[in-house]
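> Below is the structure, and that's it, no one-letter string:
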């Protein structure tokens, strides 16, 4: 598997592509323009050239954009992770995210999330528009290249929508970050949440209709991965029929038992795992060094930050026989000490792969969709299929109504902890708070109320200074 990853990563070296960042942040507008440019005619003169461009984009999913806590997609997810109740972050990177106070216009979290997402959106727009203008790509190649570009663009607009405004069901007319579909050297005004989600869904619909199951490697987006992204979007908009269908298409259908593996406790850092639908593949020649959260924080057995611990109340949700119960009192401290529980779920290496979408998440999303669509029996069946795979002593649930939904959401937290910020994501889309309990270092001050302003990042000051179409008023009330 590492050999395959090495060969795929070598594609990146084939071409150097100029990227002009869409966001009006002065940090990027003042950046020197490189002279070793490769023209679009060369890049999009063949499918191999377009694939090399995509390889470069996917490399930026896992590179270091600013600092250790502001690297790539993993940093967005991990910042969400530490804002919840299940995970306790020690006094290291992500410290201010853990305290739920890293959201002011001049703070690094805000600047990183805005600028990184727009950087990736601009790369996606270059890919889409370059492929569409190509005279050399076949119609099939164009559709597949554009499909990947539109899925990438949708993925990052979705992150912006989640981070810089209330959730979709709160008020879809509220202002959202600007929308760019092509290169623009002038800043655009804010859009609305409704407009942004319309674009996201249109992009992902195109991707699911024009991509196949084949791809260069699991770090690239195929039809299954596009359906996985769409599932999360539909969960946010409460399109439950869409959730049920897209989740099933993401994992390929079939019985839940046939798509689950038994090596959950294998270090969680290998993209070849059959449950990984989409992930970021890492190789030693492009090491993620120490910015690869959660690995560099959650693994306490190697030289790393060792900064992640787990709330006793969360750990107590796991039965002794659950394969996901990988917690231990590594430091031999009393139960009220915030360091009481660490996990061996994540093995840190410089080439640890990162999961983005897994089959288990899609199964639980399908169960959630079935619940909302009135098929509680179907929801029970999927839920038990996963639970019995993880715990040989699991007993099928008899919960109904709100209790069944609560069980599904708890199972999501148990299955996906420290991966994608699932607790924060679910609380925000259901407009619920997150109350800190147990042995947290920072307890009550960091608890979140329903629709709390601290679920939202403010628009960066650098954008306000550079973009004449957005003024200071955008942050009033945030």
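That came through fine. Since this is a predicted model, take the numbers as computed values, not measurements.
> C-alpha from now on. contacts and neighbour counts both.
Noted.
> which residues in this protein form strands?
87-89, 175-176, 191-192, 276-280, 308-310, 327-328, 342-343, 354-358 (DSSP state E).
> Distance to residue 32 and mean neighbour count added to those strands, as TSV?
Formatted as TSV, these follow (distance: least, Cα to Cα, whole Å; neighbours: other Cα atoms under 10 Å):
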stretch	distance to residue 32	mean neighbour count
strand 87-89	37	27
strand 175-176	29	23
strand 191-192	29	18
strand 276-280	29	25
strand 308-310	38	26
strand 327-328	48	16
strand 342-343	44	22
strand 354-358	32	23
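> To residue 213, which of those strands lies closest?
strand 276-280 (10.7 Å; Cα to Cα).
> would you list every one of the helices in the stretch 151-300 of the chain?
Counting by DSSP state H, counting those that start in this stretch, the stretch 151-300 of the chain has helices at residues 193-210, 223-237, 240-251, 256-259, 295-298.
> I'd like those helices laid out as JSON lines, including mean neighbour count and distance to residue 54.
Below are those laid out as JSON lines (neighbours: other Cα atoms under 10 Å; distance: least, Cα to Cα, whole Å):
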{"stretch": "helix 193-210", "mean neighbour count": "20", "distance to residue 54": "15"}
{"stretch": "helix 223-237", "mean neighbour count": "25", "distance to residue 54": "15"}
{"stretch": "helix 240-251", "mean neighbour count": "23", "distance to residue 54": "21"}
{"stretch": "helix 256-259", "mean neighbour count": "14", "distance to residue 54": "28"}
{"stretch": "helix 295-298", "mean neighbour count": "26", "distance to residue 54": "26"}
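> try this one side by side with the last:
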């Protein structure tokens, strides 16, 4: 982390009204040239302050196969029981769940380092916005809420992948570079604190015509999920109730419309920033020509687990013949890109997950009829009949199945679910008997981070 924290500098590049975050030796310490604005000047007007926070979102979607730009979905999918890769590659360690601390720098370049860059940028924005006087109060609150939301978002995924991580909540890189790991529960406590503040600061309505800047309900969505992961059932239910009662969202009756940028089911999306491309996930998974070999494909055990008549299988899974093999792949995003109009943003939170969070919270609160009702809402949209749940165990099985089929190939849901339900060893040992061990539920801390920080301890087993 030392290398990352000493390199980062917040710079505003005034070009095509876009402002970017870049890396440098340290935060601005020389007079900015004509095309740059130092941080002391950034947070003195509505326009430049807005651009500073916008720059974090741009950075989050700028580089392919990194953290928030498809990597969490694709590589946790490989690591769990959702996906595999058609041919042997440097992804084999994810496919086989055989990562080691020294053999895969991708853990650092695609996950750890990008996440901490975004966190560090968010920390700078938080500190500057808290003391800003030249920004309108309403905008200041929204930007401060967005920055706290971004920080919480990054810490949530870091701790779900790696377990405890350094909790860097200031821009003091000299202090941060030697931080040890905070426990998982402490990180989630910080996530919850940030999200509660973000929820209070953010407006209910979106900042524009698209849902690409988080609002109050985006913060509530991640807060509900975090409460669920923490076993706080009443709190999770409360947050989902508030989201559903806002009446801003509805389940799209057409499954092919769920991942469009104008979907009313969307709570928060990330906007692609590379010219002429839609989502990187679409580009990575779909096929430009019929002669190109497939890449990330679905495991047949997932494909064949759908009930007969489940519309999600028809709408969200596609197949093709390649070298006499019938391969299946995720088809939630349907645009490959390459000069195509942008019709798909990258969906992070959507209403279906909120219903499933509430169903699980109700189940744990022994409200079995309420849990059944929420599960059946998702089943009805999928073209399936309502299920009458006779007992708690059957209800759990129905919930597990619906989360698997509704949220597959999205943001690591399956991998995280298996871990928190204490199912990961049973499922993964059966799938990968020669390589799986219990310690592999936590990814190893990247070796280059440990080498530069003696206080950063490795996860057991690696």
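On my side now, so go ahead. Quick caveat, the model's predicted, so the values are computed rather than measured.
> Post the TM-score for the overlay when you can.
The TM-score (TM-score structural alignment, normalised by the length of the second structure) is 0.83; 433 aligned residues with a Cα RMSD of 3.3 Å.
> thinking again about what came up before, I'd like to know which of the helices of the stretch 151-300 of the first structure is closest to residue 306 of the first structure.
Judging the helices of the stretch 151-300 of the first structure by Cα to Cα, what sits closest to residue 306 of the first structure is helix 295-298, at 4.5 Å.
> who touches the closest one?
290, 304-309, 342-344, 346-349, 352 (Cα atoms under 8 Å, 6 or more residues apart in numbering).
> From residue 113 of the second structure, how far off is the counterpart of residue 463 of the first structure in the second structure?
Structural alignment (TM-score structural alignment) places residue 463 of the first structure against residue 449 in the second structure. In this view, residue 449 of the second structure and residue 113 of the second structure are 9 Å apart by Cα to Cα, to the nearest Å.
> Now distance to residue 269 of the first structure too, for the strands of the first structure, in JSON lines please.
Shown next, in JSON lines, are the strands of the first structure (distance: least, Cα to Cα, whole Å):
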{"stretch": "strand 87-89", "distance to residue 269 of the first structure": "19"}
{"stretch": "strand 175-176", "distance to residue 269 of the first structure": "35"}
{"stretch": "strand 191-192", "distance to residue 269 of the first structure": "38"}
{"stretch": "strand 276-280", "distance to residue 269 of the first structure": "10"}
{"stretch": "strand 308-310", "distance to residue 269 of the first structure": "17"}
{"stretch": "strand 327-328", "distance to residue 269 of the first structure": "17"}
{"stretch": "strand 342-343", "distance to residue 269 of the first structure": "14"}
{"stretch": "strand 354-358", "distance to residue 269 of the first structure": "6"}
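> Which of the ones you listed sits closest to residue 434 of the first structure?
strand 87-89 (12.0 Å).
> and residue 411 of the first structure, what pairs with it in the second structure?
Alignment note (TM-score structural alignment): residue 411 of the first structure maps to residue 402 of the second structure.
> what do you get for residue 385 of the first structure?
Checking with TM-score structural alignment, residue 385 of the first structure has residue 377 as its match.
> what's around that match, how many residues?
Residue 377 of the second structure is flanked by 17 other residues according to other Cα atoms under 10 Å.
> mind checking how far it is from residue 402 of the second structure?
Taking Cα to Cα, one finds residue 377 of the second structure at 11 Å from residue 402 of the second structure.
> so what's the most centrally placed residue in the second structure closest to, chain neighbours aside?
Central residue of the second structure (Cα atoms, centre = their mean): residue 411, 4.8 Å from the mean position. Distances taken as Cα to Cα, 6 or more residues apart in numbering place residue 73 nearest to residue 411 of the second structure, at 4.3 Å, with adjacent residues excluded.
> same check, this time on residue 241 of the second structure
Of all residues beyond its chain neighbours, the one nearest residue 241 of the second structure is residue 358 (7.7 Å), with distances taken as Cα to Cα, 6+ apart.
> Who are the contact partners of the residue mapped onto that neighbour from the first structure?
Alignment note: residue 358 of the second structure maps to residue 366 in the first structure; criterion TM-score structural alignment. Residues near residue 366 of the first structure by Cα under 8 Å, 6+ apart: 243, 244, 245, 247, 248, 379, 382.
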